[in-house]
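In: Sharing a model that was predicted from the sequence below.
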Amino acid sequence: MLSKIVIHNYRTFREFELDFDPEMNILVGDNDAGKSTILEAIELGLTGKLRGRPLYQDLSPYLFHQDAVSEWIADLREGRAVPPPEIIIDLFLDSTPEAATLRGNNNLLKADEPGVRIRVALNPDYEAEYKEFIKKPDEVRLIPTEYYKVDWLAFDGNGVTFRSIPASASLIDAANIHLQSGVDYYMKHIIDSRLKADERVKLTRAYRSLRETFAQDESIVKINGDLRGTSNDVSDRELTLNIDVSQKSSWESGIVPHLDDLPFQFVGKGEQSTLKILLALNKKVDDAHIVLVEEPENHLSFPNLGKLVKKISKKCEDQQVFITTHSSFVLNKLGLDKLVLLSPGGGFRIDRLPTSTQEYFKKLSGYDTLRLVLAKRSILVEGPSDELVVQRAYMDTHDGTLPAENGIDVINVRGLSFKRFLDIAMLLPGNRVAVITDNDGKEARDVRQRYANYTASANITVHVGKDANFKTMEPQLFKANGRVTMNAVLGQNFTTDQDLLDHMKKHKTDCALAIFESDQLINMPEYIKEAVDAVS
């Protein structure tokens, strides 16, 4: 299995290092954080191929980290003689007898461990051409990859092949299904793993016999009779129609899998995606097998996603699985302890959560844990009505802009879940999180004290209504605005404070929506303003 990856100058990553879990790795991150790049780099290290083709055939200037390229160009234009950028991907393997031949210290960490390396560097054979190329630095715009070479090496410095690496990989991109190549690959896997040698011979003979009988069909005999009598301006030879029965047109390319008698390529993408993922997980090989899955939630309904995730969790035994996802359902079911949060600057695991919190989120799969993980700034509220009011409070102080438009996520966590979410927030010091909670008739300082362990982290603040006589958000809004204003906002005409308060408590969501949509000037309670300021 893989134990670690170290990357230098490849795509999103300038310098990157990440340890792997031996079983499950769930990669999450914002757009362009490098989730797909990690899967791509793993596949490159194990196969030497990029998108199914040898890397040297698809070498592009845009595979290099753009900051490294910009610095190289700047150095050239300032007259400094610097070597051109290189790409290095180091994959570290577990120390097993099978990987012993790959051991060495030819890696970025200079560690004496087994592993393989992809190195893209200037080819010494083109040194003269390269020097001529950089004589006019003002004309240099991109890396001259035509002067580069790709080395696929073990950590001992020797070249490797597929056979010398005791690990194989299957990359399944659920969003990009190439029907025919996918069918061929997986059909071949089924055949190789299930059919005996004599069964393959029988199948080949049967398939050829069927093709040979094609020409004996009455309609084909008639057509060929007509063709024989046709003059041919191209050749003097006799023209007929038949099926190629040569070895190159074997049954592997003519037989395709069917699901309920429907050819695979005509099955829905969700079913195709599920089938490919499960076939990859079912793959039985003598060496370690790595399964790389791109966003399994694509093309799947929620019930079918649930079935797939359950099967993935059962079938990943003895295999190492890497999954990228934006789905809290996938994350919660497969385990927060397996989460790897990625950014261009690095990656780290959230495996330090209390066990009770991990179990809590596994059971409550509908909770948007990834919203908190991915958002740089969040406001946690107790319910849907609170969410609407907070959004209105933000809009009032930001020229009508919604929080989401400025990258702030207002998340309804249903009150009692605050501490569960804050367990996650404590491990994300770069993410600012503000909590808005009711005092429920208690002093604000006592409520805040319940969260003292969390607010010790600089990125977490807790905001509570100060007057214990106004227990929830609705009375707090009433206190800040009065009966006349709230009647106008809600379109009501209550004559007593108590009647209006009772109405607001009984119709929380309707009142919150009216507040959110109102053109009336509304005074927000101070603790809500403070929470908005804390993340702004």
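Out: Arrived safely, thanks for sending.
In: Every contact and neighbour count from this point should use C-alpha atoms.
Out: OK.
In: so which strand or helix has the residue lying closest to Arg103 once chain neighbours are set aside?
Out: In space, Arg103 comes closest to Pro114 once its chain neighbours are excluded; the distance is 3.6 Å by Cα to Cα, 6 or more residues apart in numbering. Per DSSP states H and E: Pro114 is located in strand 113-122.
In: Enumerate every residue touching the closest residue to Asp409 other than its chain neighbours.
Out: In this structure, Asp409 finds its nearest non-sequential neighbour in Ser378, 4.7 Å apart by Cα to Cα, 6+ apart. By Cα atoms under 8 Å, 6 or more residues apart in numbering, the contact set of Ser378 is 372, 408-411, 431-434, 535.
In: One more pass at 7 Å, please.
Out: Residues in contact with Ser378, defined by Cα atoms under 7 Å, 6 or more residues apart in numbering, are 372, 408-410, 432-434.
In: And for Tyr360?
Out: By Cα under 7 Å, 6+ apart, Tyr360 has no neighbours at all.
In: what does the one 5 residues further on give?
Out: With contacts defined as Cα under 7 Å, 6+ apart, Ser365 is in contact with 328-329, 332-333.
In: here comes the other one, which I'd like you to weigh against the first:
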Amino acid sequence: MYISNVRIENYRNFKSIDIPLKPYTTVIGENDSGKSNFFEALKLPLSSNDFGYATKMLRVTDFNDGIVRGFWEAFKNDKDSIREKVDNNEDISALLELLPRTVVEVTFINPESVYEMAILNSWLDQDGKSHIYRVRYEFFPKRGIEVICYLIDMLDEDRDSGIEIFPVELYDYKITSTNNGNRVNSRSLSNVKISVIGAERDEFSEGMNRKSNRIVSDMLHKNLSNKDKSSIHQAYNDFFENIEKADSFKQAFSYLEQDGIKNLDEFVKQIKLIPNFPDLKNIFTNITIGYGEDYLFQKGLGTRNFLLLMILFSYYYAQQKSFNVIGVEEPESHLCVNHFNLYLDFMMKSAEKQSSLSQIIVTSHNPKIVNKLKLNNVLIFANDRIVDFSQVDKTLVNYLAKRPNFDTLKLLFTKRIILVEGPTEEMLINALLSRITQIISDVEVYAVGHKGFKRYMDIWLKLNKGNGKVKMGVIRDFDNQPNAKMEHDAYEDENNNIMVRTTSGYTLEDDLVATETNCEILSSFYNIANDPTIVTSYLKDKKAENMLELSMEITDNSLNLKAPQHIKEVVEWIIK
């Protein structure tokens, strides 16, 4: 069994969105795209298995900012009309429906055993095609009219009140089965859990209340057999008996036995150390993890994070008495290459032999995770929408899959990117960008390694079509291929955030030499004849070596070469 879909309405950055999931899913997206909020949303209908406390009540800041502000401004502008309707007991049901509510709906499919059926059975909800099982979390006003009256009173006090006065204390939450609307009790919810290994892991094994100690304590307490627990209790008793036998213990009460104090012998003999029989979990909290010959807290941040990831993932994955969604945020954080590769391979092998009672969701900014853990498992969070790679043209997905070292994330998420064929164009354009002192450049120049750009533009457009906040420039060689030029130019004709420019001559070197006084400057620099054919041939002879040398001179402002027209147009457009 696994969660196949999560619908979120009015929660943090999500207005209304459906998120499809696989048994294993990789979620990628820019900062603030909602990756962490997605995990927090899942904790609302599911039982949180984290080591901290997770409330299901929300704050006003948990509402989507656009939704709650839109309601608030409309309410303020129409306050007098609303007050009149309330005073006259008129119907305000339409207004009550507009009060902000948060909904998180989770759909399960494919239970594979009788036990899994038993977990989901009361949530069965026929969709006309297959059996699905669905639960719904809703944060709602207990009595909408009370919320309306409260807002009117607060605006009477202060017309300029902001959304911070919104009375979420007049709200409540409920978790129901969508097939009958009945509330789901906590016992049923305890069978479906979410466990998140967060990206902020710096406190692991640091400080007085080390998370590593609590994790190990909980793991031991839950996994030890009753026989082992009994042995530990006996050892705990033996520990106190050994203290009583120590001479130092007896000396602690020697003052009571001194001459002159009568009738105390019998009293002193009755003094014993009796264990207070604390919970075993409290005993285990005194255990500190070591690594090698050192305490774990003495090791570096990267080593501590690596062990936390391995221990927690193993701990959550091994729990087979309930269904468990395991979320891992940015596993690459703080890890060196070796530790990252080890963890990535460990996670990949776990996903391949995955239990039907576990579902893995990983968020990342690292292209290696995307490429290694199968592209058809990738979801992209961007611009209030989801791009599901399993629904993308297989030709495009296979194209990327055949290029495991290609930085897919750089292509998709760079706000201003220029694609070029090879390193010579890349070096030249970066050098030209470095001379522009009026701006701090965020332009990424990326050499794709061959002549075809159409596939890359197709992939980029899946995420960025119609998005005026991002730009892609394409700089290509003519290579005596007029049809290829026309095909590439069509992308610019159909998309206002793409610009395609092609050399006038055969390649970059032809156009560079033909631009203004560049031929004379280059002939002087290389001490060769001032002849376009000779200079062009010289540049092409050792393309990368010559362009590296020229780029260094351009960056140092030692060589005043002019950009060829096709490069100049793209650079000026993309930084504008």
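Out: Thanks, I have it. Just so we're clear, the structure is a prediction, and the values are computed from it rather than from any experiment.
In: Residue in the second structure paired with the residue nearest to Asp409 of the first structure?
Out: Using TM-score structural alignment, the partner of Ser378 of the first structure in the second structure is Ile417.
In: same thing with Ala99 of the first structure?
Out: Using TM-score structural alignment, Ala99 of the first structure pairs with Leu120 in the second structure.
In: surely its match meets Tyr133?
Out: Yes: using Cα atoms under 7 Å, Leu120 of the second structure makes contact with Tyr133 at a distance of 6.3 Å.
In: Which one's more surrounded, the two?
Out: Tyr133 (26 against 20; other Cα atoms under 10 Å).
In: Just tell me what that one corresponds to in the first structure.
Out: Going residue by residue (TM-score structural alignment), Tyr133 of the second structure aligns to Pro114.
In: I'd say that match and Leu93 touch.
Out: Yes: counting by Cα under 7 Å, Pro114 of the first structure touches Leu93, with 5.5 Å between them.
In: what's the distance between the match of Tyr133 of the second structure and Ser170 of the first structure?
Out: 21 Å (Cα to Cα, to the nearest Å).
In: Likewise for Gln358 of the first structure?
Out: For Gln358 of the first structure relative to Ser170 of the first structure (Cα to Cα), the value is 29 Å.
In: Thr101 of the first structure now?
Out: Applying Cα to Cα to Thr101 of the first structure and Ser170 of the first structure gives a distance of 23 Å.
In: Repeat that for Arg53 of the first structure.
Out: Counting by Cα to Cα, the gap from Arg53 of the first structure to Ser170 of the first structure is 14 Å.
In: So which of those two has more stuff around it?
Out: Ser170 (18 against 12).
In: ok, now which ones touch the equivalent of that one over in the second structure?
Out: The equivalent of Ser170 of the first structure in the second structure is Ser195 (alignment by TM-score structural alignment). Contact analysis of Ser195 of the second structure by Cα under 7 Å, 6+ apart lists 48-50, 316, 324-327.
In: circling back to that earlier point, looks to me like the residue nearest to Asp409 of the first structure is in a strand.
Out: Yes: under DSSP: H, G, I helix; E, B strand; the rest coil, Ser378 of the first structure falls within a strand.
In: returning to what we had before: ok, now which ones touch the match of Tyr133 of the second structure?
Out: 92-93, 95, 99-100, 102-104, 155.
In: Closest one to Asp386 of the first structure out of those residues, please.
Out: Asp386 of the first structure has its nearest neighbour among the contacts of Pro114 of the first structure in Phe92, at 48.8 Å by Cα to Cα.
In: which secondary structure element contains that closest one?
Out: strand 87-93.
In: average gap between that strand and the second structure?
Out: Average distance, strand 87-93 of the first structure versus aligned residues of the second structure after superposition (mean Cα distance after the TM-score superposition for the first structure): 1.7 Å.
In: which other helices and strands contact the helix or strand just after that strand?
Out: Next along the chain after strand 87-93 of the first structure, taking DSSP H and E as the criterion, comes strand 103-104. The contact analysis (3 or more Cα pairs under 7 Å, 6 or more residues apart in numbering; DSSP states H and E) places strand 103-104 of the first structure against strand 113-122.
In: Just give me the mean distance for the strand it packs on relative to the second structure.
Out: Mean for strand 113-122 of the first structure is 2.5 Å (mean Cα distance after the TM-score superposition for the first structure).
In: List of residues touching the helix or strand following that strand?
Out: Next in sequence after strand 113-122 of the first structure, counting helices and strands by DSSP H and E, comes helix 127-133. The contact list for helix 127-133 of the first structure (Cα under 7 Å, 6+ apart) reads Tyr147.
In: Next secondary structure after helix 127-133 of the first structure?
Out: strand 148-154.
In: those helices in the stretch 1-150 of the second structure, which residues are they?
Out: Secondary structure of the stretch 1-150 of the second structure (DSSP state H, counting those that start in this stretch): helices at 35-42, 65-77, 79-87, 93-98, 114-120, 144-157.
In: Columns distance to Lys454 of the second structure on top of those helices, output as CSV?
Out: Shown next, in CSV, are the helices of the stretch 1-150 of the second structure (distance: least, Cα to Cα, whole Å):
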stretch, distance to Lys454 of the second structure
helix 35-42, 30
helix 65-77, 37
helix 79-87, 55
helix 93-98, 45
helix 114-120, 46
helix 144-157, 54
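In: looking at the first structure, which of the contacts of Ser195 of the second structure still make contact?
Out: Of the contacts of Ser195 of the second structure, the ones still in contact in the first structure (both residues aligned by TM-score structural alignment, their matches' Cα atoms under 7 Å) are 325-327.
In: okay, the contacts of Ser195 of the second structure in CSV with distance to Phe249 of the second structure and neighbour count next?
Out: Shown next, in CSV, are the contacts of Ser195 of the second structure (distance: Cα to Cα, whole Å; neighbours: other Cα atoms under 10 Å):
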residue, distance to Phe249 of the second structure, neighbour count
Ser48, 46, 24
Asn49, 44, 19
Asp50, 42, 16
Tyr316, 44, 22
Asn324, 50, 28
Val325, 52, 28
Ile326, 50, 23
Gly327, 51, 22
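In: export those residues to a markdown table and tack on distance to Asp160 of the second structure?
Out: As requested, the contacts of Ser195 of the second structure are exported to a markdown table (distance: Cα to Cα, whole Å):
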| residue | distance to Asp160 of the second structure |
| --- | --- |
| Ser48 | 39 |
| Asn49 | 42 |
| Asp50 | 40 |
| Tyr316 | 49 |
| Asn324 | 46 |
| Val325 | 44 |
| Ile326 | 44 |
| Gly327 | 41 |
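In: Nothing else from me, thank you.
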